[in-house]
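Novice: Provided below are the primary sequence and the corresponding predicted coordinates.
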Amino acid sequence: MVGAEDNPVQANGGHQYAQRLEHKAEALEGKKEKHMPHKEKKESSQPAGGVDETPIPSAPPGYTVKFSFHRATGLPFADINSLSSDPYILAQLNTKIPTRNKQDPNLRWRTPTIRRSVDPVWNSEWIVANVPQSGFALKARIYDEDPADHDDRLGNVHVHLDHLTENWEGIKEQSYKIKKRMGSKRAYFLRGCAAMFNRNIKMSGDLVISVECLGRTETDHGGQLYTVGPCNWSRHVSPMIGRLAGTKEPGKEGETEKYGFQSTQIQLAGPVPSSLYHRYVEFKPFVSGMFTSNSLRGWILNRALHKQHSRIYNYDRSTVYGSFPEPSRDMTLQFLDLVHFDQGGRIYTYVITLDGQWRFTETGKEFGIDLLSKHTMHSDVNIYIAYSGEFFIRRLKHPHQSPDNQPTHPPVEIDGGPPSKEPVKDPEYYSLVIDNDSGTYRPSNKLLPDLKKFMQHQLPGLKIVTLDCQGDQEKMDKWKGEQRERKKAEGSGRVVIQDDGSSISSSEASDLEDQERVLQGQPKTGKKQRLEEKMHMRKQAEQRGQDAPGEAVNGEPLNEKTVGAAASSETGQNAVS
C-alpha cells in the first residue's frame, strides 16, 4: 500500500486542506478578538437580568370570561377532632397562548377559606381577559388549610373547553365530580370510616362551577392573559414573627399593645403594563441556581425561600379577607387602612407580580424585619415579575398642592409617642411614595412613569410620587430618613392584629410580655392584672358576638369572683413579704 507521503497528488491536496483550515481558524480568532472585549466588558459591568424587552406574543384579542366557584358538597374530613375541613380552592387557567418566556408563572386564583365545613359555599368570582378562541383548561384544586403544617389536597376538578365564541351559552352551576386520586389518603380514610356508620355520607364530593363569556376583550395585546378582577385583598398577622421583629399594633386608649407582623396581598386590576417585565439579576454565581433549582445549593435555597414565603404570607383563622369589584375610592381608603395611613413611620418592601398581585410587608434596618423583606421571598422565587422596590405613605398639609415640596404633616417631632388624634380619612391628604430600590430585580428607572400611571388607576384619589433609587437618591434618603425619625419618635414599628388572638393564646402572649418586662428590669404582670385583661377581652368578644374565652389563668373559671380571689391572694402575699 502506498502512503500519503509517497503520493504527490494526495500529499499536495492534504497540504492545501490544512492551509484552508489554518486560514479559517485565524479568521475566526480575529472575529473573536474584535467582538469579545466589548462583550466581556458589557457582562462584567452589567450582569444578566433586569428589564426584559421580550415582546408579548402576537395574537388577536380574546374573550373576557367569568369563572364562578359556587360551592362544594361531600368533602372529606381533614380534621379528626371536628370531623370537618377548612377548604379553599386554588384555580389555575391554562390556554394555548404562548408566554413571553417559559419561566413565566401560571395564572392562578385563590378563594377565601371557609371554616369547619365539608359543604362550603364560596360564591367566589374570577374574571380573566384574553381567553383565546381555542378555549381553555381550568384546574380547580381543593385544599384543606392547615397553618401549622402543609395544606392537604382534598381533590381536583378539571373543566375543558375546545372552542370559545362570543355567543357561547356558557356553563350554569354545573356539578363536577371531585377526583380523589390526588387527594389526601388520611382525609378520605376518615370519610370512609364515617360512611360505614352513616349511609347518608357519600365517599365522592362535588364542586359546582359556572363559566360565562362576557364578550370580546378590548385590548391591543391579545397575547396577554390577565386577571381583570375582582380586586381581592387579604391581611395576615403573625404574633410570633411580630415578637421576633419587634412590631406591635398601634394600641387604642385603655388597651394593651400586642405583637404582630403583618403581610398584605392586593389583587390589582389588570392588565399590568407590558413594559413592566423584569427578570432576576445574576449578581452572584449562586443566584441563578436559587431561582432555577439546577444545583444542590440552589435547590436548598429555593425550598427554604418557598417555605419562608408560605410562612410570611400564611393563611389562618386570623386572616382577614376583602374584595372590591374594581378600583375605587373605597379601595384607596382600604389600602390606607392596611398601611395604617401615615402612623408609625413605616417603610414597606413590595413586589408586583406579572398578573398584578401586590405583596408587601413592613421593612427596616432591624435584623428581624430586614431578613423577612427580601424581594426574592416576596415574589415566591418567581423568575419574572412586573416591578419591585419600597414604598411609604406621607401625609400632606395642603392636599391641593404638589407633594414634592411639602414636609410630612404632622411634623416629625412628636413628644411622648404617636399622635393622639385619628388620621384624616381622605385620600387627598396622602401621597404614596414608591421607588425601584430592589437589588434582586433592579427595575428600570425609565419605567417609573408607567408604574405611576398604573398605580394612579388602582388607587383613585391618592397622589403617587415615584423615586429612582439612584437618580433621586438624595431626596429618597431624606424622606426615608424622616420616616425613620418618625418611627423612633412614635415608638417601635407596630401593626394591627386581630382581636380574637387565634394565632397565639393569651397565656403565650402574657409569657412573651413578661419576658420583655424582665429584660427591661420591670416586674412581671400580676395574676390579678392578667385576669382583668382577660375579663376585658371576654367583654369585647361578647359585644362582637364572638366566642369568649371560658377559662383564665391555670384553668380557673373566668368571672368576677376569680378576679377578687386573685386580688386577695396577692394582697396577702405582699403583706407576708
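Specialist: Yep, it's here. These numbers were taken from a predicted model, which means no experiment stands behind them.
Novice: CA only for contacts and neighbour counts going forward, please
Specialist: OK.
Novice: Tell me who's in contact with R199.
Specialist: Residues in contact with R199 (C-alpha atoms under 8 Å, 6 or more residues apart in numbering): none are found.
Novice: for it, helix, strand, or coil?
Specialist: On the three-state scheme (DSSP: H, G, I helix; E, B strand; the rest coil), R199 is labelled coil.
Novice: same question, V159
Specialist: Under three-state DSSP, V159 comes out as strand.
Novice: got it, and P105?
Specialist: coil.
Novice: Now do the strands in the stretch 201-350 of the chain.
Specialist: Applying DSSP state E, counting those that start in this stretch to the stretch 201-350 of the chain gives strands spanning 206-216, 226-229, 231-238, 261-267, 278-279, 320-324, 347-352.
Novice: Make JSON lines out of these and add distance to D437 and mean neighbour count.
Specialist: As requested, the strands of the stretch 201-350 of the chain are arranged in JSON lines below (distance: least, C-alpha to C-alpha, whole Å; neighbours: other C-alpha atoms under 10 Å):
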{"stretch": "strand 206-216", "distance to D437": "38", "mean neighbour count": "19"}
{"stretch": "strand 226-229", "distance to D437": "26", "mean neighbour count": "23"}
{"stretch": "strand 231-238", "distance to D437": "24", "mean neighbour count": "23"}
{"stretch": "strand 261-267", "distance to D437": "19", "mean neighbour count": "23"}
{"stretch": "strand 278-279", "distance to D437": "13", "mean neighbour count": "23"}
{"stretch": "strand 320-324", "distance to D437": "29", "mean neighbour count": "15"}
{"stretch": "strand 347-352", "distance to D437": "9", "mean neighbour count": "24"}
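Novice: Break down the chain into its helices, ranges please.
Specialist: 8-45, 185-197, 239-245, 285-292, 296-312, 329-338, 367-371, 375-378, 448-458, 473-490, 506-519, 527-544, 560-576 (DSSP state H).
Novice: got another, please set it beside the one above:
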Amino acid sequence: MSRLHSGAHEKGDDAPEPIHLDADRQSSTADSHDAEKQGLRAQQKEEAQANSDEAKAEGSTDGEPAGGYDATPVPRAPPGWTVKITFHRATNLPMADVNSLSSDPFVLAQINTAMPKRHKEDPLLRMRTPTIRRNTDPEWNFDWIVGNIPSSGFKLKARVYDEDPNDHDDRLGNVHISIHDINENWPGIEEQPYKIMKRSGSKRAYAIRAVAACMSKAKSMHGDLYVSIKLLGRTDIDNGGHVFTIGPSWWIKHQAPMLGRLAGRKEPTGGATESEKEKNKTERYNFQANQIQFRGPVPDGLYHRYVEFRPFVKAMFTSTGVRGFVLSKALHHQHARVYNFDRTTKWGHFPQGPCKEMTQAFLDLVHYDEGGRIFTYVLSLDSLFRFTETGKEFGIDMLSKHTMHSDVSVYIAFSGEFFIRRLKYKNKPPPPDAADSGSAGSENGDSAHTDGANESHPPHDLDNGPPNDEPPKDPAHYQLVIDNDSGTYRPNAKMLPLLKKYLAANLPGLHIQTLDCQADEQKMNRMKKAQRDKKKKEGDQIVYAQAGSDASKAAGEEDAAGGGATGLAHQLKQDAGFKGKARLDHWKHNLPGQARD
C-alpha cells in the first residue's frame, strides 16, 4: 500500500528498516574512481540547474521557504514488468494470546528494487493484508499487483504480525524472497512455502507456542508463509523509472470511539427523518479515518515536499535533535492512533479496479452530502488517499493535520481539503461556483458552465436527499470540490488539472471541481462557509472543544504553520495517558480467564 503502510504499530527495533539489494559494482582503480566522481558531480550540477530552471518556470519565487512543489523528474528507464504477488496462507504461527492460544495475524509486505529514486526520502513501497481473527493457520488469498518491476528483479520482505490495538503489534516473524532476474520466460512462483524466520519474532508468542507444543496442542514450532508470484507481462507505461501499486483497489474505514468521545464526534444517523432521530437518542461516539488505494501510478507532476516555514519543521520531518525527535514521535503516534486497526476496522475490495461501485464506496465513506462536512486529505506517492473530517470545532490536538495523515512523510503527491455537494439534476452541469477566469479551476473548464439552474446541497435545500431523506446512490448526483489548502506541503495550483484528471480516472461518474486556495480564496471561503452553515443547521449540535488545550486552537493547518509546537507539553501528556491506559488494558486482557475479543 503505499507505505501502509504501516498498519502495524511498530516501535523501536520493530520499525521496518529499508532493504538494500547487494551492489558491489565499484571501480577498481583510483584514477577511474576519481574520474567517475568528477563526472557524477558535473552531472548532478547540470541536473540541479535544469531542475531549478524548471521549478522557476512552474512558478517558484525567490524568498519563499524551501519545499512545496518539486520538479525533479522521475529517472528514465525502459518499461518494467507487472507482477502479481499473492499471500495465500500461513501455518503454525506462534500464539500471541495466552488465553485463546491464537493470534490475529496480518502481513506487512515491502518491495525493494535497484532502481534509483528521485530522492532518498521517497517512501517505501508497502502493502498490508487484512487481519484474520483468532487463527494460527490464517488464509488471506490477498493479491498485490505491482508495476514497473525492473528486469534485475526485486526483494520482497514480508513481516507477519499479530494485531494488538491495545498495545503495539507483535511481530511473529519474517520471510525474505529475492528474485534476481525477470524476463518473458520467467516461470514465476506457485504457492510455495517459505519458512518464517523466528529470530525477529515476539519471544512471548514463541514461548506460548513452545508450551502448547509440549502439551500437544501445537504440532510444530516452525511456521510457513505460502506465496505466489506471477508475471503478467510488460507494464503499459512510457517511463519505467519507478515501481508502483496497480491494484487491487480497496478501501479501509478506521473507527476510534475514544477519539470520537474526545472530539465529541458521533456516528452519523444516515438519512433518518427527524422523528427517527428523536427515537434514536442514544448515539455512539466515533471518530472515522479513511484510506482508499487508487490505481497507480500517480502522475509524475504530483510531487511535493514539506515546506520549511519554521526552523523546527525540518528537524521534525528528519527526526533530528531533541525537539525534532519528540515532535516526530508525537506525530507518528497520532497517525497510529487515528489509523488504528482493530476488530471494528472495515475493508472493501475492487479487484477490477476503478468502477462505479468504488465511487459509491467513496461517497459512503464521506456520508454523501450529509451534515455539511469538510475533509482533510493527503494523496501519497503510491496512490493511497487518506482523509478524515476536519474543522476548527474538532478538539483533538493535531500538531499538523496533513503531517499526521502522511505519517510524517517528507514527500507526498498532493494535499488539501475537500467536500461533497449534491446536485439537483444529475444530467446538467454543476453550478459555476468554481473559479475565476485564469485560475486553476478555469483551466479545467469549470467556468465554462453557464447554466446556474442546477442548484446544489449545500448551500440550497433540496428534496429527495439529506437531511430528511436517504441520499441518492448514483455518483452523477454529486460533485467533489477539492483544493490545495495545505500549509505543510503547499501544493502547486498549476498541478490541480493533473489532480482532477487522476481523480476522475479513479472515481468514475463523479463531478469534480478544483479550487486554488489563493486565486479562488474568496469563493473557496464562501463555499466552505456554506458547508459550515449547513453543518450547524443539519448536523449534531455538539461543541467540539477540549478544555485546557492550547494545541486545539491550532487545529487548522494555518495554525500548525505558525506554531506546531505550542501545545507539545499537553500533547505528550495526553499521549502518555493513552499509552498507559492501553498497556493497562493489555495486561488486564491477558489475565487468566480473560479471552480476546
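Specialist: All right, it came through fine. Since we're looking at a predicted model, the values are computed, not measured.
Novice: What's the separation between S288 of structure 1 and S45 of structure 1?
Specialist: Counting by C-alpha to C-alpha, to the nearest Å, the gap between S288 of structure 1 and S45 of structure 1 amounts to 18 Å.
Novice: These two: who's more crowded?
Specialist: S288 (18 against 9; other C-alpha atoms under 10 Å).
Novice: any idea what the more buried one aligns with in structure 2?
Specialist: By TM-score structural alignment, S288 of structure 1 lines up with K314 in structure 2.
Novice: Can you redo the helices of structure 1 as CSV, where the extra columns are distance to G356 of structure 1?
Specialist: Below are the helices of structure 1 laid out as CSV (distance: least, C-alpha to C-alpha, whole Å):
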stretch, distance to G356 of structure 1
helix 8-45, 31
helix 185-197, 35
helix 239-245, 27
helix 285-292, 20
helix 296-312, 18
helix 329-338, 15
helix 367-371, 24
helix 375-378, 13
helix 448-458, 10
helix 473-490, 25
helix 506-519, 36
helix 527-544, 35
helix 560-576, 52
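Novice: how about stretch 153-162 of structure 2, aligned to which bit of structure 1?
Specialist: Going by TM-score structural alignment: stretch 153-162 of structure 2 matches residues 135-144.
Novice: picking up where we left off before, with distance to V339 of structure 1 added, can I get the strands of the stretch 201-350 of structure 1 in CSV?
Specialist: As requested, the strands of the stretch 201-350 of structure 1 are exported to CSV (distance: least, C-alpha to C-alpha, whole Å):
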stretch, distance to V339 of structure 1
strand 206-216, 35
strand 226-229, 22
strand 231-238, 11
strand 261-267, 9
strand 278-279, 26
strand 320-324, 14
strand 347-352, 9
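Novice: can you tell which of the ones you listed is closest to S431 of structure 1?
Specialist: strand 347-352 (13.3 Å; C-alpha to C-alpha).
Novice: The closest one aligns to what range in structure 2?
Specialist: The alignment of strand 347-352 of structure 1 onto structure 2 (TM-score structural alignment) covers residues 374-379.
Novice: now that stretch: how far from the chain's centre is it?
Specialist: 10 Å (C-alpha atoms, centre = their mean, to the nearest Å).
Novice: again with stretch 314-324 of structure 2
Specialist: With C-alpha atoms, centre = their mean, you get 22 Å for stretch 314-324 of structure 2.
Novice: Could you do stretch 162-181 of structure 1 as well?
Specialist: Distance of stretch 162-181 of structure 1 from its chain centroid, counting by C-alpha atoms, centre = their mean, is 30 Å.
Novice: what stretch of structure 2 does that stretch fall on?
Specialist: Counting by TM-score structural alignment, stretch 162-181 of structure 1 corresponds to 180-199 in structure 2.
Novice: Tell me the buried residues in the matching stretch?
Specialist: Buried residues in stretch 180-199 of structure 2, counted by 16 or more other C-alpha atoms under 10 Å: I182, G188, P193, Y194, K195, I196, M197, K198.
Novice: so who does the fifth one touch?
Specialist: By C-alpha under 8 Å, 6+ apart, the contact set of K195 of structure 2 is V175, H222, G223, D224, L225.
Novice: Can you redo those residues as JSON lines, where the extra columns are distance to H405 of structure 2?
Specialist: Listed next are the contacts of K195 of structure 2 as JSON lines, based on distance: C-alpha to C-alpha, whole Å:
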{"residue": "V175", "distance to H405 of structure 2": "29"}
{"residue": "H222", "distance to H405 of structure 2": "38"}
{"residue": "G223", "distance to H405 of structure 2": "35"}
{"residue": "D224", "distance to H405 of structure 2": "34"}
{"residue": "L225", "distance to H405 of structure 2": "31"}
